[in-house]
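Asker: Here is my input, please return the structure:
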Amino acid sequence: MRHRHFAPLLLAPLMALTLPAFAQTTKTGKSMTEPQVRELLTKAGYTEIDDLDFEDGMWETDATSGNRKRVDVRVDPASGQIYAEALVSQLSENDIKAKLSAAGYSNVHDVDFDDGLWKAEAERADGKDVEVHLSATDGSIIHVEND
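Answerer: Purely as a prediction, here's the structure:
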């Protein structure tokens, strides 16, 4: 019966090793778990974090911002960068087209700024159609998915 006392202590490290397998991962293998995203948003001043889901390569939620307004928020699972819909971009549609062209994409179209991110349809060098999500601040590519 002495072993029962030690079983939770022995299982805890094993469980800690297996839990990350259930997290949403990116191509780099880094990821943030749902509790980590909630903690990050709370520390950033968001409250009433509802419907946190992993979609289109980003954590997405509705939350109340510091000014008490409801906003759509996205979080990059690898970097923890927060993108809120109220964010204003200093980049233009043409800036985004130029960034994508320089990155090797062609036939860039349907460029929109939505929910704090730039989104565009484009063609990769291998001819595949993709949807690309880019940062509002510097135009860096955050996520690419097959269209």
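Asker: Please count neighbours and contacts with C-alpha atoms only from this point.
Answerer: OK.
Asker: Now do the strands in the protein.
Answerer: Ranges of strands in the chain, per DSSP state E, are 47-55, 58-64, 70-75, 82-84, 106-114, 117-123, 129-135, 141-146.
Asker: deepest of those strands, which one?
Answerer: Neighbour counts (mean count of other C-alpha atoms under 10 Å) averaged over each of those peak at strand 117-123, with a mean of 23.
Asker: Does anything pack onto that one? Which helices or strands?
Answerer: strand 106-114, strand 129-135 (3 or more C-alpha pairs under 8 Å, 6 or more residues apart in numbering; DSSP states H and E).
Asker: Let's see this one next, to set against the first:
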Amino acid sequence: MKKTTIAWILGAASVAASLPFAAQAYNAQEVLNSITASGLVAPQDLEKQYGYWTAKATQQDGNRAYVLVSDADGSLLAIRKAELGTTYPGASQVAAKLQALGYGQIKEVEFDDGFWEAKVRGANGIKQKLVLHPVSLDVLSQPGLPAPNPGAGAGSAILSAAQIHQLLTQAGYTHIHDLELDDGIWEADAINAQGFRVDLRIHPETGVVLREKLDD
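Answerer: I've put the predicted structure just below:
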């Protein structure tokens, strides 16, 4: 699947801002407008995952930043890697948080695309790869799956292609194609309700769209 790069240049200043409308699910254009209005330049790699829109952009001083925009309330956060461990939590704090939650064998704690990731073993002995919010350190999910807990058990049956197609249609997606089950996750290309071509990753058991990425 292809990834798009979107470059915009506008002005203003601030690394923390909110979208200027009521809380709702935001579309890609609204998020881009908010990012550029906050003073960030040339956002790229825009995608939606774990309840946030993420992108990379350049700050006015020339430093690159990871941008997270909440899809729930529009709040915006811009983080530079140099700020991790000082202004924002670092790897040691991530490991401590996971230990406090009951996870063991915590390995490969890394900051990637605006989120902390770590490989752990849950109380049930199952190995997991977790994604955490960069500031609150809330466990958002395993990549591709809903937020787990250390003792979580097996899930339900995987939905069929026809069921996934129906759920995507009900969610407002059209021109759904290249639908396939890849490593236990449904993937598809489609056009969203705002008319953008997108790559989708879909929960195999619930049909919930886990990630929406703009496509070329």
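Asker: Same list (the strands of structure 1) but as JSON lines, adding distance to I96 of structure 1.
Answerer: Output for these, formatted as JSON lines (distance: least, C-alpha to C-alpha, whole Å):
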{"stretch": "strand 47-55", "distance to I96 of structure 1": "22"}
{"stretch": "strand 58-64", "distance to I96 of structure 1": "20"}
{"stretch": "strand 70-75", "distance to I96 of structure 1": "19"}
{"stretch": "strand 82-84", "distance to I96 of structure 1": "17"}
{"stretch": "strand 106-114", "distance to I96 of structure 1": "8"}
{"stretch": "strand 117-123", "distance to I96 of structure 1": "8"}
{"stretch": "strand 129-135", "distance to I96 of structure 1": "8"}
{"stretch": "strand 141-146", "distance to I96 of structure 1": "10"}
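Asker: wait, which of those strands is closest to H3 of structure 1?
Answerer: Checking those against H3 of structure 1 by C-alpha to C-alpha gives strand 47-55 as the closest, at 39.7 Å.
Asker: average gap between that closest one and structure 2?
Answerer: Comparison of strand 47-55 of structure 1 with structure 2 after fitting gives an average deviation of 2.8 Å (mean C-alpha distance after the TM-score superposition for structure 1).
Asker: Wait, L46 of structure 2 touches L214, no?
Answerer: Yes: if you go by C-alpha atoms under 8 Å, L46 of structure 2 and L214 touch, sitting 6.7 Å apart.
Asker: give me the number of residues near the spatially closest residue to G51 of structure 2 that is not a sequence neighbour?
Answerer: Nearest residue to G51 of structure 2, sequence neighbours excluded (C-alpha to C-alpha, 6 or more residues apart in numbering): D71, at 5.6 Å. D71 of structure 2 has 21 neighbours, counted by other C-alpha atoms under 10 Å.
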